[in-house]
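Chemist: Just the structure for this:
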Amino acid sequence: MDRRTARIFRAVAAALVLVTAAYHLWWGFPRSLVYLAAVGNGVPPDPRPFLFVAFGLLLLVGPYLVSFDVISPRTAYAGATLLLVGSIAAWVTWHATGHGAFLVEGFSAPGSGGDGHSHGSQNTVLLILDHFNTEPVEGALKLVETAAIVVFVTLLGRDPAIASRDTAEQSVASRRGDTGEN
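Modeler: From the prediction side, this is the model:
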């Protein structure tokens, strides 16, 4: 991958991450405030708003850490990939397990319609495809996250900044006589 293409891929990754972080903060922050106000009133909190805020902030802090050489691009790409895969896995798990009804015995998550949210014995793949139809914003966001994963994995394998950094580190190690072998 040439440097120009890598810059385009990095810009696309940044845009996709910004969309994802903005949505999670937009959805999670006001709900976090509501649940914080209700602490101690016997209402079991929905964990998602707090997790959404933490997730959004983690995504936003990544580019900052890279720009100040706190973490390497490789670490940032791998971390973002893991966070985004985790987000998709958590979304699937949330919907496949009754929208959080499993978290608190005898309690249904808000909006789950009573005794949890069940689709009977519907196949998980069909369940998630159904949620793309009934929750189009969530579905679009998961497509954005999937696209970001593809971009980050591509950058992990082909970004010349990573290759040049690896070459520089190998050069320094060889000058010190460090072969990396134990």
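Chemist: Please make it C-alpha for all contacts and neighbour counts, starting now.
Modeler: Fine.
Chemist: quick one, helices of this structure?
Modeler: Taking DSSP state H as the test, the helices found in the chain are 3-37, 48-67, 73-96, 124-134, 136-158, 160-176.
Chemist: Now tabulate those helices in a markdown table and tack on mean neighbour count.
Modeler: Compiled in a markdown table, the helices of the chain are given as follows (neighbours: other CA atoms under 10 Å):
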| stretch | mean neighbour count |
| --- | --- |
| helix 3-37 | 17 |
| helix 48-67 | 18 |
| helix 73-96 | 17 |
| helix 124-134 | 14 |
| helix 136-158 | 18 |
| helix 160-176 | 13 |
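Chemist: just so I know, which of those helices lies nearest residue 118?
Modeler: Residue 118 lies closest, by CA to CA, to one member of the helices of the chain: helix 73-96, at 8.2 Å.
Chemist: Just want the angle from the closest one to helix 124-134.
Modeler: Angle of helix 73-96 versus helix 124-134, following axes from the mean of the first three to the mean of the last three CA atoms, to 10 degrees, is 90 degrees.
Chemist: who are the neighbours of helix 73-96, in terms of helices and strands?
Modeler: Under the contact criterion of 3 or more CA pairs under 8 Å, 6 or more residues apart in numbering; DSSP states H and E, helix 73-96 touches helix 48-67, helix 124-134, helix 136-158, helix 160-176.
Chemist: Using CSV, please lay out those helices together with distance to residue 13.
Modeler: Output for those, formatted as CSV (distance: least, CA to CA, whole Å):
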stretch, distance to residue 13
helix 48-67, 10
helix 124-134, 23
helix 136-158, 6
helix 160-176, 15
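Chemist: Could you also give me the structure for this second sequence? I'd like to compare it with the first:
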Amino acid sequence: MDKPTAVRSSEPTTTESAGVTVTRLVAGQAAFVAATIHLWWGFPRLLAYLQAGSFADPRPYLFVPSGLLLLGVVGAMLLGRRDRALYALAAAVLAAYVLGYAWWHLGDHGGLVPGGHAQGPLATILEHLLEEPRDFVSMFAELVGVGAFAALVGLDR
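Modeler: Model (predicted):
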């Protein structure tokens, strides 16, 4: 009599794999939200700047390709891609958004050297985040995404 063979299933069978699945879901959703906001803000400005031949503000030139890159990561994840390099790339893009936001606002909206606000750095960033709900939602998604993708780099093998 033949012994039954184990069948591998894509369904999570342990607490750890269920946790990885939830982390993947959170990471993908956070990346989607951040990408959508950056594309929504950047795409119309990019078109206007390209038509005018202007490079006055570098953000649209950065937001559109990086937003498309994040959507590509989400698409790859939906297609079953489980790759630590992909997770690290998404975490790096989201972290660049966070750092870029801080640098932009601490540098008085585009200056190369921080300064220009009378408040401290944290108060300045919080003031800007609370002034614009879009920025707050984006920052929240970016921070959640950085954490989730960083966790996936360590957990998803």
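Chemist: what TM-score do we get after superposing?
Modeler: TM-score for the superposed chains, counting by TM-score structural alignment, normalised by the length of structure 2: 0.80, backed by 141 aligned residues with a CA RMSD of 2.2 Å.
Chemist: Now the helices of structure 1 in TSV, please, with extra columns for distance to residue 102 of structure 1.
Modeler: Listed next are the helices of structure 1 as TSV, based on distance: least, CA to CA, whole Å:
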stretch	distance to residue 102 of structure 1
helix 3-37	19
helix 48-67	14
helix 73-96	9
helix 124-134	16
helix 136-158	21
helix 160-176	43
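Chemist: Touching stretch 64-72 of structure 1 from outside, list them.
Modeler: Contacts to stretch 64-72 of structure 1, defined as CA atoms under 8 Å, 6 or more residues apart in numbering, come from residues 73, 76.
Chemist: Is residue 145 of structure 2 in contact with residue 32, as I believe?
Modeler: No. Under the criterion of CA atoms under 8 Å, residue 145 of structure 2 is not in contact with residue 32, lying 9.4 Å apart.
Chemist: Can you tell me how far the residue most central in space within structure 1 is from residue 24 of structure 1?
Modeler: Nearest to the geometric centre of structure 1 sits residue 84, at 2.8 Å (CA atoms, centre = their mean). Here the criterion is CA to CA, to the nearest Å. By it, residue 84 of structure 1 lies 12 Å from residue 24 of structure 1.
Chemist: Also residue 125 of structure 1?
Modeler: Distance from residue 125 of structure 1 to residue 24 of structure 1, by CA to CA: 23 Å.
Chemist: repeat for residue 93 of structure 1
Modeler: 17 Å.
Chemist: Also residue 61 of structure 1?
Modeler: From residue 61 of structure 1 across to residue 24 of structure 1, the span is 14 Å (CA to CA).
Chemist: What's residue 35 of structure 2 aligned with over in structure 1?
Modeler: Correspondence of residue 35 of structure 2 to structure 1, assessed by TM-score structural alignment: residue 21.
Chemist: for its match, what are its contacts?
Modeler: Each residue near residue 21 of structure 1 by CA under 8 Å, 6+ apart is listed here: 55, 56, 57, 59, 60.
Chemist: OK, contacts around the aligned partner of the fourth one in structure 2?
Modeler: With TM-score structural alignment as the criterion, the equivalent of residue 59 of structure 1 in structure 2 is residue 70. Residue 70 of structure 2 makes contact with 31, 32, 35, 90, 93, according to CA under 8 Å, 6+ apart.
Chemist: looking at it, the last one is touching residue 63, isn't it?
Modeler: Read it as residue 93 of structure 2. No. Using CA under 8 Å, residue 93 of structure 2 is not in contact with residue 63, being 10.0 Å away.
Chemist: Look up the closest residue to the residue nearest to the centre of structure 1, ignoring the ones flanking it.
Modeler: The shortest distance from residue 84 of structure 1 to any non-neighbouring residue, by CA to CA, 6 or more residues apart in numbering, is to residue 145 (6.0 Å).
Chemist: how about the one you found, what's its partner in structure 2?
Modeler: By TM-score structural alignment, residue 145 of structure 1 lines up with residue 142 in structure 2.
Chemist: Is its match in contact with residue 34, as I believe?
Modeler: Yes. Between residue 142 of structure 2 and residue 34 there is a contact under CA under 8 Å: 6.1 Å.
Chemist: what residues are shared contacts of the two?
Modeler: Here residue 142 of structure 2 and residue 34 have residue 94 as joint contacts, going by CA under 8 Å, 6+ apart.
Chemist: got a list of contacts for stretch 49-58 of structure 1?
Modeler: Stretch 49-58 of structure 1 is contacted from outside by 20, 21, 22, 23, 24, 25, 27, 28, 29, 31, 32, 83, using CA under 8 Å, 6+ apart.
Chemist: Need the nearest residue in space to the aligned partner of the last one in structure 2, chain neighbours excluded.
Modeler: In other words, residue 83 of structure 1. Using TM-score structural alignment, the equivalent of residue 83 of structure 1 in structure 2 is residue 93. Among residues not flanking residue 93 of structure 2 along the chain, residue 66 sits closest, at 6.9 Å (CA to CA, 6+ apart).
Chemist: Many thanks, have a good one.
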